[in-house]
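Peer 1: What shape does this take:
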Amino acid sequence: MEILERDKEAAPAMHPDEWQARVQLAACYRVFDMLGWTELIYNHITVRLPESVAGGAKQFLINPFGLHYSEVTARNLVKIDAQGRILDGSAYPVNPAGFTVHAALHEGIADAHCVMHTHTTAGVAVACSEGGLQQTNFYSAQLHERIAYHDFEGITIHAEEGPRLVEHIGDRQAVILRNHGLLSWGKTLPQAFAYLWTLNRACEIQVATFAMGPARAVPEAIAARCSRDALQFDVRYGAGQDVFDALVRKVDRIDAGYKH
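Peer 2: Model (predicted):
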């Protein structure tokens, strides 16, 4: 806990846009913790800092490796470059296996402002199933033709996997990493969250449904219509901002310490 004590020291001056990004990302880590989307000290949510902060450079925020999501704060988030090198003098390390996938998306997809990755039980279970996510429930129907798949290549520490991952993802923002877990990316953090929540919820319901026996399929035409009507992903309709804000208010009632 020695490093945690250092977090109490005076925060260095920084661009207000960076501080805003830090507070939002720290809040998201606490939301994940509240939802039970944690994997001890593993997995990551990353954001790309705006031009107003980074200028022409590519800079990102990531969780300090070794801390639980419930310990992440705006101040102890680590600023890194595209190679995962620490830029802000943080006393915390960064997990190289964690940033390899994120770096590939941030670098290879122009709109990937935020990247999220989880190992929830339901998500990994569906990722391990031969058929992947099936078109059988309300949430999977909203993701019709929105899901990408990437085959398992082992622990994600090899940069050469990145181009293959980006190619398999294309422009689809909900991703199932086979035998591994779930991933999403978004033009904003709330949009990435909306995709990931919907994907994870679809997986939870599929696991529960298949445990009871055969599932009733959603017809292709209905699924296509559901996907078109799923406005929560569209930036014109908030792209998950209202849902994310509601969850942050709930976090604030539990512990608003992430803001420091």
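
Peer 1: Only C-alpha atoms from now on, for both contacts and neighbour counts.
Peer 2: OK.

Peer 1: who touches Gly186 in this structure?
Peer 2: 111-115, 173, 192-193 (CA atoms under 8 Å, 6 or more residues apart in numbering).

Peer 1: Cross-check the contact I'm expecting between Ile86 and Lys79.
Peer 2: Yes. Under the criterion of CA atoms under 8 Å, Ile86 makes contact with Lys79 at 5.9 Å.

Peer 1: one more to put side by side:
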Amino acid sequence: MAMLHAVQRPRDIGEAEWNTRVALAACYRLVHLSGWTDLVFTHISARVPGTDHFLLNAFGYAFDEVMASNLVRIDLDGNVVDGSSARIHKAGFVIHSAVHGARHDAGCVIHTHSTAGMAISMLKDGLLPLSQHAQFFYGRIGYHDYEGLALELDERVRLVRDLGSHPAMILRNHGLLVAGRDVPEAFSILHHLERACQAQLAAMATGAPLNFPPEDVSRKTAAQGFGSEGAPFGEVEWPAMLRRLDRLDDSYKH
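Peer 2: Reported below is the predicted structural model:
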């Protein structure tokens, strides 16, 4: 993860947590710029290094309002533990606490309701291995059946079961979820998943026959993807994304 140093780091927040806060705030801004938001009803979370706590946006804040300083630190039971009186969205807590509680490799979790993601989640066959972007998810994506608004704590068991060890999951009739080792990797996974969804919908819209790569090629490509040795996902593009943000508005660092 790129180490970012914000202006006047609060004395009561350690450097590791602050760097995570800045990266997470940057991710919120990038998701906003990409057009993947749904007013204030989706979330991105990041584990506070060395703890079971995680950071989440305060309910009611738009993604382009999120800053390192207004992220909320909560525990796996949904208690706000940073001394603030911030309000947390129940569905956001249920989904993100499920993944952080079960997957210690998940440093960052992103859940979206993008148009392309929702459309793919409505298709019986879900994501098809058509584009190179989609190939990265071949055999590496989970599916979770829709149960209504994610307000019941017992749904966490099924969310964890259906995600398994995968880097991504399609929440049927709902949206997308990705889990990365850190914020840059999670953003990269989401980018590739979004592009895969968009490309599939565009291809299907033509009505022409679809060309599926051979299964062995799909397996090979998936093995070259996220988490594989030497894979650059999250490392190479993240500094460029931060430079883009800084040119536009660097208030996410505050």
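
Peer 1: Farthest pair within the contacts of Gly186 of structure 1?
Peer 2: Asp111 and Phe193 (14.7 Å; CA to CA).

Peer 1: neighbour count winner among those two?
Peer 2: Using other CA atoms under 10 Å as the criterion, Asp111 of structure 1 and Phe193 rank with Phe193 on top: 27 against 15.

Peer 1: So what does that one match up with in structure 2?
Peer 2: Aligned counterpart of Phe193 of structure 1 in structure 2: Phe187 (TM-score structural alignment).

Peer 1: next one: Pro163 of structure 1
Peer 2: Pro163 of structure 1 maps onto Val157 in structure 2, by TM-score structural alignment.

Peer 1: doesn't that match fall inside a helix?
Peer 2: Yes. Under DSSP: H, G, I helix; E, B strand; the rest coil, Val157 of structure 2 sits within a helix.

Peer 1: Kindly provide the distance from the aligned partner of Ser129 of structure 1 in structure 2 to His192 of structure 2.
Peer 2: Using TM-score structural alignment, the equivalent of Ser129 of structure 1 in structure 2 is Leu123. Leu123 of structure 2 sits 19 Å away from His192 of structure 2, going by CA to CA, to the nearest Å.

Peer 1: Which one of those two is surrounded by more residues?
Peer 2: Shown here are Leu123 of structure 2 and His192; by other CA under 10 Å, His192 has more neighbours (18 against 11).

Peer 1: circling back: what strand or helix carries the match of Ser129 of structure 1?
Peer 2: Leu123 of structure 2 belongs to no helix or strand when elements are defined using DSSP states H and E.

Peer 1: repeat for Ile44 of structure 2
Peer 2: Using DSSP H and E, Ile44 of structure 2 sits in strand 43-47.

Peer 1: Where does whichever helix or strand comes after that strand end up in structure 1?
Peer 2: Downstream of strand 43-47 of structure 2, the next assigned helix or strand under DSSP H and E is strand 54-57. Mapping strand 54-57 of structure 2 onto structure 1 (TM-score structural alignment) gives residues 60-63.

Peer 1: Specify the local secondary structure of the spatially most central residue of structure 2.
Peer 2: The centroid of structure 2 falls nearest to Ile110 when counting by CA atoms, centre = their mean (1.9 Å). Applying three-state DSSP to Ile110 of structure 2 yields a three-state assignment of strand.

Peer 1: just the strands in the stretch 151-254 of structure 2 please.
Peer 2: Assigned strands in the stretch 151-254 of structure 2, in chain order: 168-171, 175-180 (criterion: DSSP state E, counting those that start in this stretch).

Peer 1: okay, the angle between the last one and strand 43-47?
Peer 2: Put plainly, it is strand 175-180 of structure 2. Going by axes from the mean of the first three to the mean of the last three CA atoms, to 10 degrees, strand 175-180 of structure 2 is angled at 20 degrees with respect to strand 43-47.

Peer 1: what inclination does strand 175-180 of structure 2 have with respect to strand 108-112?
Peer 2: Using the same axes, to 10 degrees: strand 175-180 of structure 2 against strand 108-112 is 170 degrees.

Peer 1: Give me the mean deviation of strand 175-180 of structure 2 from structure 1.
Peer 2: When structure 1 is superposed, strand 175-180 of structure 2 averages 0.6 Å from its matched positions, counting by mean CA distance after the TM-score superposition for structure 1.
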